[in-house]
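**Student:** Fold the stuff below for me.
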Amino acid sequence: MQISLYNKLEDIPIDKEQWRKLLARNTTRSVFQSYAWTHNWWEQFGNNYTLFFLVAQNNDGQVSGLAPLMLDESRTLRFIADKNSDYLDFIIPDDRSEILSAFFKKIREQQHDWLMIELNNIRRCSDLLDHVKRICNSSNMYFWRNGTIDAPSLIIDGNEKHTERLLKKYSTRRAEKQFSRQGEISFTVFRSREQAAPYWKAFFTQHIDRCGSVNRGSSFIQPAFRRFARELFEQTLEEHTVHFSVLELNGKPIAFHYGFISENRLVWYKPCFDTKIKKGSPGLLLIKRLIEHCVDNKLQELDFTIGAEAFKDRFCSIRRRVDSARIYKSRTRYFTECILHMMWDAVKHTLRKLFPGTNQRKADSTRN
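**Tutor:** I've put the predicted structure just below:
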């Protein structure tokens, strides 16, 4: 087996179809691990990072594993696009223990390049962090599982009666009736560049306004992220990877959703609605339409992804767990950051007791 480190994405010895086949056999197979996502994101944002992409090849030269990593300006080694991705992992369908050990041997050989490794948003169905912890214990590195986030989801397949009850709830039906009295409601999933083209500006503006209304920054403030979202949609039309849809009232957009179709599920990513609407709940009606879309297209679930916002409680039927970990080569830094983290947790716990109103659930504001 050969492990190679690449600093240029175009030099990696795997094409789009080979990547797709390798990912299809992996334990985790999210859109955030795909060829299109990785290459499009790197094209827009790669100038701010140093590529640290590891490739495993067997004795026949075939690619058997991918570790899509990058170095940030603080010399932290992390997944490519981790600030914008909800589910991440290495792509190693077979011989995971052996290949992961070889990857981390290569990483240790390059330890002059990095100060810390940060692996974010690993689904519990992956065994990655268990392997990494074992490797750290035997190689003088220090492993810390430093965070866990809820990822709520509505399971539809096999849960049809529950889904039907959700759609018939009074609050859900009321949202539709309020807008029906005002005119014609339409819901459209865009299938072509031409169909979507007139709506991009309205979508970006609406998302920025919506995030601003709750004191969050929208990713779409960045021109590069606007280009990334649009090009990802246009380049994956044949695969139907991106789900870009609009909810309109009398021909005027009142809500949008930019998400993905991945693993036979609809993945929630960038929703928004018109904050100027004072009567009715366009966000609630948007979710109703998305659930109906899942039912009509026989999708297994509506995956609300990371962040346990209160509105998700109204619809989710399961909560998955998504973990993050840090790996240190310095014992001093490891213990220092662990102690500071525990102290901060204690402060937050005290504040929540003193000021119950601040006990808000963690939202996915890092990727708005």
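**Student:** CA atoms for contacts and neighbours, from now on please.
**Tutor:** Fine.
**Student:** From R173, how far off is the closest residue to N59 other than its chain neighbours?
**Tutor:** Nearest residue to N59, sequence neighbours excluded (C-alpha to C-alpha, 6 or more residues apart in numbering): M1, at 5.6 Å. Counting by C-alpha to C-alpha, to the nearest Å, the gap from M1 to R173 is 58 Å.
**Student:** Secondary structure element holding G65?
**Tutor:** strand 63-71 (DSSP states H and E).
**Student:** Which residue would you name as the spatial centre of the protein?
**Tutor:** Centroid-nearest residue in the chain: D86, 1.9 Å away (criterion: C-alpha atoms, centre = their mean).
**Student:** Quick check: that residue touching T305?
**Tutor:** Yes: D86 lies in contact with T305 (C-alpha atoms under 8 Å); the separation is 6.6 Å.
**Student:** contacts for the next helix or strand after the strand holding G65?
**Tutor:** Next in sequence after strand 63-71, counting helices and strands by DSSP H and E, comes strand 76-79. Under the contact criterion C-alpha atoms under 8 Å, 6 or more residues apart in numbering, strand 76-79 has outside partners 52, 68-72, 88, 114-120.
**Student:** one more time with 6 Å, if that's ok
**Tutor:** 68-71, 114-119 (C-alpha atoms under 6 Å, 6 or more residues apart in numbering).
**Student:** Second chain to compare with the first, below:
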Amino acid sequence: MELTRITSLDQLDQYRDDWSLILEENHNTNPFIEFVWVYEWLKHVGDEYDMEIMLVKQDGRPIGFIPFIHKKRWFCHTYTFMAFGHANYMDFVVYNYLLDDVIEFVFDEMIKVRRNVVFYLHGLLESGKTPKSLELYLQKRKFVFSSHRVVTPYINLKDVIIEEYMNKRKRLHGLDRREKRLRKNGNVKFLRVGPEEMELVFQLRDKLWKKKRDTSGFSKDKEKAFYLSLAGVRNGPMQTELDALYINDTMIAFHYGFRCRGRLLVYVLAYDLDFEIFGPGRILEKEKILQCKTDNINIFDFSIGYEPYKFEWNTDEDYTRKMIFSSNTSKANGIRRFLTLKESLIERMKRNYSFVLFIRNTIGKLLFIFRNLFRKAESKAIKEEIMAYLTSVKEYVFERKRYIVYKLDGKEILNLSGSKSFIELSINDAINSFDIANNHMKEICRKIYGGFKGFYPAGILSFENIFWINEKMLRIDHIAYHEDFRGKCVYIDNWNNVTLRDICTFVQQHCKAKTIYVTIKGNSKKDIAALKELGFTFSKQIVKRTYFGVSKYYVTE
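**Tutor:** Next up is the predicted model:
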């Protein structure tokens, strides 16, 4: 065997066919080691690194490639697999039947040339051959090594009866209910989209992670160019699949993944935070699983990580390893011990999902505030975050909120011919209103999901002018109180004194309600006087008291 180092893209491109032939014969399902993925990464991102791809030849014929990145630090040489932080899996590109021999030859040669050397290899799937072959080599040479694991959930679609599988999961987190309510409010479509939609994809991803700690770099300039180039790969053994969920013509979720010889890998999944209440990410993932089953995909791979949604969908688990070892010199051993300690701490932290959320969300919000403290464009968002935090602390320690419920029984309020006309608010109306779409969309979605219908005066659409009716329950969102109706009743929310008479007339006509309920917060004399003038009478008082996170409701009839 002979060993050659490939250090440039031009050199690498000469071996495109040899690289691909090895993976074809191995029936490779790891998209990250396919030539097109590696080549595009090196082209767009790899210029920051010192590339050293080890080429192994036997009798002049290429039999293996090891995609390394080389660094020299602390008077020691460090070799890692390329694309760390981008490629969730990595491996040697070597004919399976020669793997043991190639591993022994390559590492013996590298350690012989560079005495102080450390290897830090990520992304080795335990279901593959490489971890076992590498362990055998290390034990044979009596090298000290450490191995660190992260769970890798997946669905074995080959053995799944899709109807039974979906029936067990469609009610998780009210998925079935959420999807029905979303479809009720617009034309919901699951579509395969192309690179031309990538700008929307980046915007959606940025919106979701704006106030979170994001380590993926998906939307950074170099990474953008890289992922955009991959989005156009639609032929060959590795293909990029970009799917999106739309309501009418608005994208509210996307799935960016890779297909490779019967495996579909979920790489990036994001949704519009404004529509979060409807669970668009879960709806999209459900549709994608159904599509993969139809397309005869065997493995639906959620990739590495302990996110709870993965364990709600998966049927099986694999594990992905990082293996750290070094030559037997004091310098190399010292660096290996340091890297091992660091990786052990990271491994423990990632297993504690509450800690992961704290770093991602709480620390992410703090970083967002500090980064944008003196930027006028984000001053409103920063103020909202600070006020929300102070309010949550105050309400946790002590909170007292009081609402009075008034009702109107079986009366005609006005002659209907003189009342104003109101138009029912649709999701499309809200999306097409600049102010609502940018400032109030999340609240609109929460109201609609909560069973409310919104109405606004004809020709005057603004968030302040929308009143809400609920024909199923008395629902006071500010104190999380609800009470189901019996009979023909309706609850009106966000009314005002000026239009209350017209609203009540409209509601009686539109809903044919026998009883109308409204609420006022506190004890506003002006509101009470307006209600009594129309014939409303006191129904009940609801008080919510909270002491150090423990809440109680007091209802007085």
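**Student:** what's near enough to touch the residue nearest to N59 of the first structure?
**Tutor:** Contacts of M1 of the first structure (C-alpha under 6 Å, 6+ apart): 57-59.
**Student:** Of those residues, which count as buried by neighbour count?
**Tutor:** Q57 (16 or more other C-alpha atoms under 10 Å).
**Student:** Next one: the counterpart of L77 of the first structure in the second structure from V117 of the second structure, what distance?
**Tutor:** Taking TM-score structural alignment, L77 of the first structure has Y79 as its aligned residue in the second structure. Distance, Y79 of the second structure to V117 of the second structure, by C-alpha to C-alpha: 8 Å.
**Student:** So for these two, which sits in the more crowded spot?
**Tutor:** V117 (26 against 20; other C-alpha atoms under 10 Å).
**Student:** so how far is N314 of the second structure from the closest residue to the more buried one other than its chain neighbours?
**Tutor:** Nearest residue to V117 of the second structure, sequence neighbours excluded (C-alpha to C-alpha, 6+ apart): H77, at 4.6 Å. Distance, H77 of the second structure to N314 of the second structure, using C-alpha to C-alpha: 40 Å.
**Student:** what about the residue nearest to V117 of the second structure, how many residues close to it?
**Tutor:** H77 of the second structure has 17 nearby residues by other C-alpha under 10 Å.
**Student:** can you pull out the strands in the stretch 1-150 of the second structure?
**Tutor:** 2-6, 50-58, 61-73, 76-81, 93-94, 117-125, 145-156 (DSSP state E, counting those that start in this stretch).
**Student:** can I get these in CSV with distance to A388 of the second structure?
**Tutor:** Formatted as CSV, those follow (distance: least, C-alpha to C-alpha, whole Å):
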stretch, distance to A388 of the second structure
strand 2-6, 54
strand 50-58, 46
strand 61-73, 45
strand 76-81, 43
strand 93-94, 52
strand 117-125, 40
strand 145-156, 35
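**Student:** can you tell which of the ones you listed is closest to E25 of the second structure?
**Tutor:** strand 93-94 (9.9 Å; C-alpha to C-alpha).
**Student:** Quick one: the residues in the first structure that that closest one pairs up with.
**Tutor:** Counting by TM-score structural alignment, strand 93-94 of the second structure corresponds to residues 91-92.
**Student:** repeat for stretch 453-473 of the second structure
**Tutor:** Using TM-score structural alignment, stretch 453-473 of the second structure pairs with nothing in the first structure.
**Student:** Now for the residue nearest to G147 of the first structure when sequence neighbours are not counted: which residues touch it?
**Tutor:** In this structure, G147 of the first structure finds its nearest non-sequential neighbour in S324, 5.1 Å apart by C-alpha to C-alpha, 6+ apart. Neighbour list for S324 of the first structure: 119-121, 145-147 [criterion: C-alpha under 6 Å, 6+ apart].
**Student:** who touches the longest helix anywhere in the second structure?
**Tutor:** Ranked by number of residues, the top helix in the second structure under DSSP state H is helix 330-351. With contact meaning C-alpha under 6 Å, 6+ apart, helix 330-351 of the second structure is reached by 116-118, 326.
**Student:** Can you give me the neighbour number for the closest residue to N137 of the first structure other than its chain neighbours?
**Tutor:** Spatially, and ignoring its direct neighbours in sequence, N137 of the first structure is nearest to F143 (7.7 Å; C-alpha to C-alpha, 6+ apart). Number of residues near F143 of the first structure (other C-alpha under 10 Å) recorded here: 20.
**Student:** From Q206 of the first structure, how far out is F143 of the first structure?
**Tutor:** 41 Å.
**Student:** what do you get for L299 of the first structure?
**Tutor:** Taken as C-alpha to C-alpha, the span from L299 of the first structure to Q206 of the first structure is 27 Å.
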